[in-house]
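Novice: return a 3D structure for these sequence lines:
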Amino acid sequence: MAAAWDRTLAVAPGDANTRMARALLDLESGADMQPGYETIRRIVTEDPSATDGIAEKWLYFALCRRDAAEMASALASLPPEGIIPWNIRIPRSFFAGLAARVRNDATSAETAFNAARVEMEEIVRQQPDYAQALCVLGMSNAALGRKQDALSQSRRAVELLPVTKDALAGAAVLTNLAITYAWVGEKDLAIKQLEEVVRIPAPISYGQLRLHPFWDSLRDDPRFEKLIGESKKPIALK
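Specialist: Below is the predicted model of the structure:
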């Protein structure tokens, strides 16, 4: 895959998104953050107007680096509606909460996660069976310590959108359920869910498990360390 991206870069060396995608591959496959950091610095210096287009990946790198200044800059480039990874919209307020949590700013984290909760609650009120919004609502409630709400919403999202119905979004909903379990202190359930997720095409990788704050509450568990190793193995497609 690296060779394919290198060939694409040879054709369009100045394309910001292609450069970011190539750097992201180094992070995902090898937990190497330096190429991404250097790429972002060059893009921002060469063409500040390109930052909006790379904001999602920029924030991902910044969260993995635990870099407060980079997180703030990337968040400022995100639109209020946030991003739509794997067909699931996650509002900017949610990521603002996650960034605040990384900075150990509990007050700002609560404010931001609560804003995300309110936004997702309104969507779910209008569309009770909208799994994508339910799973984000569940994660927001997990961050706020609303354990039972978080579990019921995240589990309901999986019921509504299994991978057999939508392989892309369904895998993301499963991953978000694992995050919810981890955040509410259900480590055994989080590990069990991750054991399923790492064996299917899903928005998860060696680099993410190794570096991203989504999984910080599991880092002292040897089973999680084993899963990090398993995530480097190729996925057997059925």
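
Novice: switch to C-alpha atoms for all contacts and neighbour counts from now on
Specialist: Will do.

Novice: and for residue 59, the neighbour number?
Specialist: Counted by other CA atoms under 10 Å, the residues lying close to residue 59 total 23.

Novice: try residue 32
Specialist: Other residues within reach of residue 32 by the criterion other CA under 10 Å amount to 16.

Novice: need the contact list for it.
Specialist: Each residue near residue 32 by CA atoms under 8 Å, 6 or more residues apart in numbering is listed here: 26, 207.

Novice: next structured bit after the lengthiest helix in the chain?
Specialist: With secondary structure taken from DSSP state H, the chain has its longest helix at helix 106-126. The first helix or strand that comes after helix 106-126 along the chain, using DSSP states H and E, is helix 131-143.

Novice: tell me the angle that following helix makes with helix 106-126.
Specialist: With axes from the mean of the first three to the mean of the last three CA atoms, to 10 degrees as the criterion, the two stretches helix 131-143 and helix 106-126 enclose an angle of 150 degrees.

Novice: now the next helix or strand after helix 131-143, how far from the centre of its chain.
Specialist: Read in the C-terminal direction, the helix or strand following helix 131-143 is helix 147-160, with elements assigned using DSSP H and E. Helix 147-160 sits 18 Å away from the centroid of its parent chain (CA atoms, centre = their mean, to the nearest Å).

Novice: for helix 147-160, buried residues please.
Specialist: 147, 149-151, 153-158, 160 (16 or more other CA atoms under 10 Å).

Novice: now do the helices in the protein.
Specialist: According to DSSP H, the helices that the chain contains are 2-11, 16-30, 34-46, 51-65, 68-77, 92-102, 106-126, 131-143, 147-160, 167-183, 187-197, 206-211, 222-230.

Novice: show me how far the third one is from its chain's centre.
Specialist: In this view, helix 34-46 has its centroid 21 Å away from the chain centroid, taken as CA atoms, centre = their mean.

Novice: got the buried residues for that helix?
Specialist: Going by 16+ other CA under 10 Å, helix 34-46 has these buried residues: 35-37, 39-40, 43.

Novice: now the residues you listed in TSV, with distance to residue 51?
Specialist: Converted to TSV, the buried residues of helix 34-46 look like this (distance: CA to CA, whole Å):
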residue	distance to residue 51
35	17
36	14
37	13
39	12
40	9
43	8
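
Novice: name the nearest of these relative to residue 83.
Specialist: Comparing the buried residues of helix 34-46 against residue 83 with CA to CA picks out residue 40 as the nearest, at 18.3 Å.

Novice: can you tell me how far that closest one sits from residue 58?
Specialist: 7 Å (CA to CA, to the nearest Å).

Novice: and this one, please, so the two structures can be compared:
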Amino acid sequence: EIARQLGVANILEGSVQKAGDQVRINTQLIRAATDEHLWAESYDRKLENIFGVEAEVATAVAEALKTKLTGAEQKAIEQRPTNNPEAYDAYLGGLAYSLRPGYSRAENDDAIKFFREAVRLDPKFAVAWAWLAHESALGYFNQIGTDFQALGEEAKRAADQAITLQPDLAESCLAQGYAYYYGQRDFDSAIAWFEKARSLSPKNSQVLEALALVNRRTGEWQRSLEYFRQAMELDPRNVTLLSDAGDTFRQVRRYAEALRTYNRLLDMIHDEPHALASKIKIYQDQGDLAAAAAMLAPLHPATTSDLFEAQIDQWSYERRYADAISALKDALEKPSPAATDDWNTITLEARLAWLQQVSGDISTARDTWENVRAKLERLRSTRTKIFGAEELALAYVALGDKNKAFAIVKDADAVVPASKDAMAAIFLPGIMARIAVIAGDKELALQELERLAQMSGNPISYGSLKFSPEWDSLRGDPRFEKIVASLAPKDAVSPTK
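Specialist: Below you'll find the predicted structure:
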């Protein structure tokens, strides 16, 4: 099955056993069609000599297949990324966090720490510098930790160091691209660097994935999907790639393709929370609450996971407010020790305040919204004005200050203009619609929803409009019902497909 997915005739399997500074590597070459063992060998090495095994294995495999490595291939396998085993171990630790599906602020922070350690141990480790640039830029983009500005500066330094050490390395060019993408929101410069990386490594799935991601920002959704398809064809078992591709298919409401992509990921990692949550959210998006409930029933999601968010959404749609409120209160009593700041707590409290509000507990909701507002104002004092804009705007409108709420959205648009970022172009109108409906401005809410209904990547789904109590005041209005009907899924898929 693996050989079929990869489109290859032979599979190289291996295992590693480590004891102290000794390593045993067992390898075997298998013909996939017949399960015939073509070659096998074991290697005992000291940890400090581990990198030489790669070249030995590659040469032996080529001989077993009666072929010969080209000069470029021989040079590539002989080129060691580092001579420091401890630096390489730290680098692998960083990749273990970087390459997980979905996004986590805590995992982003952990990856940065590992890559920092890798380059500290070996300042000439170009690939580690490149990954440090990527993860630091991503942390800056998401404004994690207590000093996100320093992450932006670190990303630029790390990317420059990678280019200085190995200017013809695709990963170095990727690092520069991500420093522009995440660090400066300069998408044109990012694309230029990603294209340079592609010229150096045409079959590198990470390069194609980078191009897919940045093209979403420029509004080139079809081009983005094509890059994802090319990347998945080259690297069909890359779970990070499958996750990002599935997310993009879901965002443009290509639900059947999204589900197929998530299922490929789950075939490899059966309980992967982001893919499970995304499948559940697709059924919710389509208005199939029964299918979503069936998937959620056997699960007990961690409070920091996407699955927990999907469970809260489900209870909200089913009007099971007491269950959702109880779960959120329990989650707030057990904050994650891995949290880099108060953001996760604030998002949970915002959900709690909204549920208290729609359930009719107005006084308690007001107290919770006030707590959200105070915490977010403190946190935003060291962030840009797009950070937490939705939650803060909702807090202000719920507390009766709709003018302040609209001003927050306007300030966010000034930081990241919708005209320069297609993702912001769909994000900000969604906030405006939510504020307007709480403020009782039905006309503005309908205008924003009508705009969103015409846009690729619209974050407000058919399922949300159909079932969320948030939109109850609009129900029965012909314009609203027309918007709902226009978003009804045309390729609805069941859990059996």
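
Novice: TM-score for the pair, please.
Specialist: Once superposed, chain against chain, the TM-score is 0.80 (TM-score structural alignment, normalised by the length of the first structure); 223 aligned residues with a CA RMSD of 2.6 Å.

Novice: buried deepest among the helices of the first structure, which one?
Specialist: Burial among the helices of the first structure, expressed as mean neighbours by mean count of other CA atoms under 10 Å, is greatest for helix 131-143, which shows a mean of 27.

Novice: that helix vs the second structure, average distance?
Specialist: Per the superposition on the second structure, helix 131-143 of the first structure and its aligned residues are separated by 2.1 Å on average (mean CA distance after the TM-score superposition for the first structure).

Novice: report all helices and strands that the longest helix of the first structure contacts.
Specialist: When contacts are defined as 3 or more CA pairs under 8 Å, 6 or more residues apart in numbering; DSSP states H and E, helix 106-126 of the first structure sits against helix 92-102, helix 131-143.

Novice: closest one to residue 209 of the first structure among those?
Specialist: With CA to CA as the criterion, residue 209 of the first structure lies closest to helix 92-102 of these, at 15.5 Å.

Novice: give the other helices and strands that the closest one contacts.
Specialist: When contacts are defined as 3+ CA pairs under 8 Å, 6+ apart, helix 92-102 of the first structure packs onto helix 68-77, helix 106-126.

Novice: angle of the first one against helix 34-46?
Specialist: Counting by the same axes, to 10 degrees, helix 68-77 of the first structure lies at 60 degrees to helix 34-46.

Novice: what residues does helix 68-77 of the first structure touch?
Specialist: Under CA under 8 Å, 6+ apart, the answer for helix 68-77 of the first structure is 51-52, 55-56, 58-59, 62-63, 92, 95-96, 99, 103.

Novice: residue 60 of the first structure and residue 226 of the first structure, how far apart?
Specialist: Going from residue 60 of the first structure to residue 226 of the first structure by CA to CA gives 23 Å.

Novice: before we move on, what about residue 12 of the first structure?
Specialist: Distance, residue 12 of the first structure to residue 226 of the first structure, using CA to CA: 39 Å.

Novice: again, but for residue 131 of the first structure
Specialist: From residue 131 of the first structure over to residue 226 of the first structure the distance is 30 Å, taken as CA to CA.

Novice: repeat that for residue 8 of the first structure.
Specialist: From residue 8 of the first structure over to residue 226 of the first structure (counting by CA to CA), the distance is 34 Å.

Novice: then residue 77 of the first structure?
Specialist: As judged by CA to CA, residue 77 of the first structure and residue 226 of the first structure stand 36 Å apart.

Novice: stretch 349-369 of the second structure corresponds to what range in the first structure?
Specialist: Using TM-score structural alignment, the residues of the first structure aligned to stretch 349-369 of the second structure are 93-113.

Novice: identify the residues contacting the matching stretch?
Specialist: Around stretch 93-113 of the first structure, the neighbours that count as contacts under CA under 8 Å, 6+ apart are 63, 66, 68, 71, 75, 80, 82, 115-116, 140-141, 143-144, 213.

Novice: any idea how far apart the tips of it sit?
Specialist: From the first residue to the last, stretch 93-113 of the first structure extends over 6 Å; the measure is CA to CA.

Novice: next up, the contacts around the residue lying closest to residue 205 of the first structure once chain neighbours are set aside.
Specialist: Excluding the flanking residues, the one nearest residue 205 of the first structure by CA to CA, 6 or more residues apart in numbering is residue 28, at 5.5 Å. Residue 28 of the first structure makes contacts with 205-208, as judged by CA under 8 Å, 6+ apart.

Novice: give me the stretch of the first structure that the strand or helix carrying residue 96 of the second structure matches.
Specialist: Taking DSSP H and E as the criterion, the element that holds residue 96 of the second structure is helix 85-98. The counterpart of helix 85-98 of the second structure in the first structure, using TM-score structural alignment, is absent.

Novice: packing partners of that helix?
Specialist: Contact analysis of helix 85-98 of the second structure by 3+ CA pairs under 8 Å, 6+ apart lists helix 105-121 as its packing neighbours.

Novice: now the angle from the helix it packs on to helix 85-98?
Specialist: 160 degrees.

Novice: after helix 105-121 of the second structure comes which helix or strand?
Specialist: Elements were assigned by DSSP H and E; along the chain past helix 105-121 of the second structure, the next helix or strand is helix 126-142.

Novice: that next one aligns to what range in the first structure?
Specialist: Alignment of helix 126-142 of the second structure against the first structure: no match, by TM-score structural alignment.

Novice: helices or strands up against that helix?
Specialist: Of the remaining helices and strands, those touching helix 126-142 of the second structure by 3+ CA pairs under 8 Å, 6+ apart are helix 105-121, helix 148-165, helix 170-184.

Novice: which one of those lies nearest to residue 333 of the second structure?
Specialist: Residue 333 of the second structure lies closest, by CA to CA, to one member of these: helix 105-121, at 18.7 Å.

Novice: and that closest one, how far out from the chain's middle?
Specialist: Distance of helix 105-121 of the second structure from its chain centroid, counting by CA atoms, centre = their mean, is 18 Å.

Novice: quick one, it and helix 126-142 angle?
Specialist: Between the axis of helix 105-121 of the second structure and that of helix 126-142 there is an angle of 150 degrees, by the same axes, to 10 degrees.

Novice: list the buried residues in helix 105-121 of the second structure.
Specialist: Neighbour-count burial for helix 105-121 of the second structure, counted by 16+ other CA under 10 Å, picks out 105-119, 121.

Novice: counterpart of residue 68 of the first structure over in the second structure?
Specialist: Under the alignment (TM-score structural alignment), residue 68 of the first structure pairs with residue 321 in the second structure.
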